[in-house]
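K.L.:
sequence? don't have it. structure:
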């Protein structure tokens, strides 16, 4: 038997590193996209004139959201940078 006991949780993650985690590395990334993701992705896709599958995972939806935000200019700061 190992000296290390299995645990859940732990130290609070550093938000500056957690937020930039690749969606493919998310623990829940393969779950269906959330309602808010679906709604926002629908808005972005319409603005971009794209059709996307309605059965995306959380990770796939996040990647499409990031891409479409860049394409449509939504979700970017207003400083012009």
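P.N.:
Perfect, thanks for sending it. Predicted model, so just to flag it, every value in this text is computed and none were measured. Numbering: from 1, shown residues only.
K.L.:
Please count neighbours and contacts with C-alpha atoms only from this point.
P.N.:
OK.
K.L.:
burial count for residue 53?
P.N.:
7 (other CA atoms under 10 Å).
K.L.:
So it lies in a helix, does it not?
P.N.:
No. Assigned with DSSP: H, G, I helix; E, B strand; the rest coil, residue 53 falls outside any helix and is coil.
K.L.:
which residues does residue 34 contact?
P.N.:
Applying CA atoms under 8 Å, 6 or more residues apart in numbering to residue 34 gives the contacts residue 58.
K.L.:
So residue 45 is in contact with residue 52, correct?
P.N.:
Yes. Applying CA atoms under 8 Å as the test, residue 45 and residue 52 come out as touching, 7.2 Å apart.
K.L.:
More neighbours: which of those two?
P.N.:
Higher neighbour count among residue 45 and residue 52: residue 45, with 19 against 12, using other CA under 10 Å.
K.L.:
Below is an additional structure, to be compared with the one above:
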């Protein structure tokens, strides 16, 4: 991330410890399936975001 990047680190999110949202989980399931991974249960918003980033890097759809 650069100084001009408006995204906050997930550790700095005020709502990061809240449960992952439905859209996050849905997208995460799609990416996990493509990556041959499973989505752990009980993810927070921040954890889901980090996994989305990780799975996106390995997904053929984002090449």
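P.N.:
Yes, it's here. Predicted, not measured: the structure shown is a model, and the values here were computed from it.
K.L.:
tm score of chain vs chain?
P.N.:
Superposed pair, TM-score by TM-score structural alignment, normalised by the length of structure 2: 0.83. Supporting alignment: 60 aligned residues with a CA RMSD of 1.5 Å.
K.L.:
Tell me which residue lies nearest the centroid of structure 1.
P.N.:
The geometric centre of structure 1, computed from its C-alpha atoms, lies nearest to residue 62 (CA atoms, centre = their mean), at 3.1 Å.
K.L.:
check which helix or strand covers the aligned residue in structure 2 for it.
P.N.:
Using TM-score structural alignment, the partner of residue 62 of structure 1 in structure 2 is residue 49. Assigned by DSSP states H and E, residue 49 of structure 2 belongs to helix 45-58.
K.L.:
Okay, buried residues for that helix please.
P.N.:
The neighbour-count check on helix 45-58 of structure 2 (16 or more other CA atoms under 10 Å) flags 45, 46, 47, 48, 49, 51, 52, 55, 56, 58 as buried.
K.L.:
Tell me the spacing between the third one and residue 58 of structure 2.
P.N.:
This points to residue 47 of structure 2. Counting by CA to CA, to the nearest Å, the separation of residue 47 of structure 2 from residue 58 of structure 2 is 17 Å.
K.L.:
How about the first one?
P.N.:
Counting by CA to CA, the separation of residue 45 of structure 2 from residue 58 of structure 2 is 20 Å.
K.L.:
ditto for residue 32 of structure 2
P.N.:
For residue 32 of structure 2 relative to residue 58 of structure 2 (CA to CA), the value is 9 Å.
K.L.:
Same check on residue 29 of structure 2?
P.N.:
Plainly put, residue 29 of structure 2 is 14 Å away from residue 58 of structure 2 if you go by CA to CA.
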